[in-house]
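> Sequence and predicted structure, then a few things I'm wondering about:
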Amino acid sequence: MSLKEQTIQQIEQNNLKINPNYDQHFLVDEKAISELISAANITKKDIVLEIGSGTGNITKELAKYAQKVICVEVDSQFKQIMQTIPTANVIVIYDHAMDVLRKKAGNFNKIIANLPFSICESLLKHLIFAKYVELCVLIVPKSFAEKALQNPIFTAFLNINKLKDIAKESFYPLPDTTSVIISITHWSNYEEDNEDNKEYKKEAEGKNNEKDRAFLKRKLYMQEEKKLANGLREAIIDLYFMKYKKRLSKKDAKKIIDSFGLDVFLLETLIKDMPLEAYDKATEKVRI
């Protein structure tokens, strides 16, 4: 009996109802499950959080490799199935994933999930500051992955890699779109990248480079209550100090901003109210 047939049988025997509000599309392709877990490079040192355990198809495989698996499932009707998984290293929590992420912060080091579309964006926003998460390997809709890779905030904080397409036929029930496996790690801090790195500093001096732009975007995002003009000024001062260990005056920082030729209205806009594309616009001409 195939994994798909087993899953359907479990659902029918337990009189379970697929809830469309929870984006329930269970992974029933053994090869895809193997690829998902392989990408996470799990060892017996890892404590893994699985979001959306459902019928436990991924859980059972995770339990073979991890020290502990903490499963989060919002739909308690699956308790009947999860109770049959004979593994001592699996804990199941029936709650909303984002609530558990906040409560259990630091209690796990990897996240693996066939992620419900409804929380894709919320999870990535959470990961921005969740430095304790060493690696996140997710199955998400292909459209979301492409959107995330174009998001200037996500890509400034997170190293997002698309690993493999997953066909719709790998799921039950069948989703509307193709999915992909993505991996997510945190970019190292600018100061970690460039501590005593004289070669990089010499090469980057006066040039527009991606590390500088990412640094500025991170600093802007963390000053969202400020106007862009003020937040950008402080970010440039910080960047200058990181690169040269010298203080740049506010006056000189303003001269640099003036050279960008940014719209006055944009400069007076609160960072939290800026459109995403403004992060690229505000940093594209930086040369320090």
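Structure's in. What do you need?
> from here on, contacts and neighbour counts on C-alpha atoms
Noted.
> list the contacts for the spatially most central residue of the chain?
The centroid of the chain falls nearest to residue 124 when counting by Cα atoms, centre = their mean (3.5 Å). Shown in contact with residue 124 (Cα atoms under 8 Å, 6 or more residues apart in numbering): residue 154.
> what's the spacing between it and residue 217?
16 Å (Cα to Cα, to the nearest Å).
> same question, residue 148
Taking Cα to Cα, one finds residue 148 at 15 Å from residue 217.
> Settle it for me: which of the two has more neighbours?
residue 217 (25 against 18; other Cα atoms under 10 Å).
> what about versus this one:
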Amino acid sequence: MRISEILEITRKYNVTPRKRKGQNFLVDERVANREIEYAQISKEDTVLEIGPGLGILTSRLVERAGRVIAIEYDRGLAKYNRERFGNKLELIEGDALLIPFPAFDKIVSNIPYNISSPLIFKILEHRFKLAVIMIQKEFAERMVAQPGDKRYSRLSIGTYYRADCELLEFVPRSRFWPAPEVDSMIIRLVPRDPPFRVKDEKSFFELVDLLFKYRRKKIGTVLRMSGIDAKSIEHLPYTDRRVDTLAPHEIGILSDVISSFTSLEKESDRRSL
């Protein structure tokens, strides 16, 4: 897509790319073509696109997929995509973080950088065949980071627990207009069953959130700060290890033991009444 075309569209539909909205439009047609190929789109697929923007992916999706649904926040871009694609595209105007997702098989999307984290977590809550997504390079590297890596985070654990994540292609900032301050990465997510089981997923992820607020501290220190008494901590595993060295399944074990202690304490309190 030529810059002159982009300027014409943005003028006509009163669109001003905003950094706070993460509006950087992919202009390299070859990159868009490869994203479609990575997703292996067919007429049997219902595809969800978040943030169609100027339609560089959308134009390919409507030709390859059986059904395409797009969620667009910007009013001008929503109008542009409705007029351009007509009944080939089902367009939902609104905030992708707030709108319930419709049923879909695949996601193909260049995600706005400013909502990457909450949007990825929302996507991972759903079941689908696969997602091919372009996101900020550093964010993609955090998704696949291993214990001990400075990029290892709650995002790494949440991704690993719910899906296989593959880094497919580096995309330099020069492939966008206006050029962002960071480079991008195309990734592929394939949902799968958790690689380990925990007694209570809510408690597990609450523990992950707590621990990674203090990623460089020892487990025992963080748990004491959270209000768990020292006597109970003596019976917990991994207390002398730093948070960022624990593998996801080890945090799962820790979560289960803490849950068991909590259950025993509640039962003891109930019997003492």
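That came through fine. Small disclaimer: the values here were computed from a predicted structure and weren't measured.
> What's the residue nearest to the centre of the first structure aligned with over in the second structure?
With the correspondence set by TM-score structural alignment, residue 124 of the first structure lines up against residue 120 in the second structure.
> hang on, that match in a helix?
Yes - checked against DSSP: H, G, I helix; E, B strand; the rest coil, residue 120 of the second structure lies within a helix.
> got the contact list for residue 159 of the second structure?
124, 143-144, 165.
> Which parts of the stretch 151-288 of the first structure are helices?
152-157, 190-194, 198-204, 210-221, 228-244, 250-259, 264-267, 277-283 (DSSP state H, counting those that start in this stretch).
> Rebuild those helices as CSV, extending it with distance to residue 43 of the first structure.
CSV is the format used below for the helices of the stretch 151-288 of the first structure (distance: least, Cα to Cα, whole Å):
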stretch, distance to residue 43 of the first structure
helix 152-157, 26
helix 190-194, 26
helix 198-204, 35
helix 210-221, 32
helix 228-244, 36
helix 250-259, 48
helix 264-267, 48
helix 277-283, 38
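> looking at these, which is closest to residue 168 of the first structure?
helix 152-157 (26.0 Å; Cα to Cα).
> residue range for that closest one in the second structure?
Aligned by TM-score structural alignment, helix 152-157 of the first structure corresponds to residues 157-162 of the second structure.
> average offset between the matching stretch and the first structure?
Here stretch 157-162 of the second structure, set against the first structure after superposition, deviates by a mean of 1.9 Å using mean Cα distance after the TM-score superposition for the first structure.
> so how far is that stretch from its chain's centroid?
Put simply, stretch 157-162 of the second structure sits 10 Å off its chain's centre (Cα atoms, centre = their mean, to the nearest Å).
> cool, and stretch 173-192 of the first structure?
The mean C-alpha position of stretch 173-192 of the first structure is separated from the chain mean by 6 Å, Cα atoms, centre = their mean.
> Check which residues of it are buried.
For stretch 173-192 of the first structure, burial by neighbour count (16 or more other Cα atoms under 10 Å) applies to 173, 175, 178-187.
> show me what contacts residue 70 of the second structure?
By Cα under 8 Å, 6+ apart, the contact set of residue 70 of the second structure is 48-52, 89-92.
> what do we get in the first structure for it?
By TM-score structural alignment, residue 70 of the second structure lines up with residue 71.
> Could you point out the helix or strand that follows the helix or strand that match falls within?
Per DSSP states H and E: residue 71 of the first structure is located in strand 68-72. If you walk from strand 68-72 of the first structure toward the C-terminus, the next helix or strand you reach (DSSP H and E) is helix 79-82.
> Determine the set of other helices and strands touching that next one.
Helices and strands in packing contact with helix 79-82 of the first structure are not found; criterion 3 or more Cα pairs under 8 Å, 6 or more residues apart in numbering; DSSP states H and E.
> just to revisit the earlier point, the match of residue 124 of the first structure and residue 189 of the second structure: what is the separation?
Counting by Cα to Cα - residue 120 of the second structure and residue 189 of the second structure are separated by 10 Å.
> Then residue 264 of the second structure?
39 Å.
> And for residue 173 of the second structure?
The gap separating residue 173 of the second structure from residue 189 of the second structure is 22 Å, by Cα to Cα.
> try residue 157 of the second structure
14 Å.
> likewise residue 3 of the second structure?
31 Å.
> Now do the strands in the stretch 151-273 of the second structure.
163-171, 176-177, 184-191 (DSSP state E, counting those that start in this stretch).
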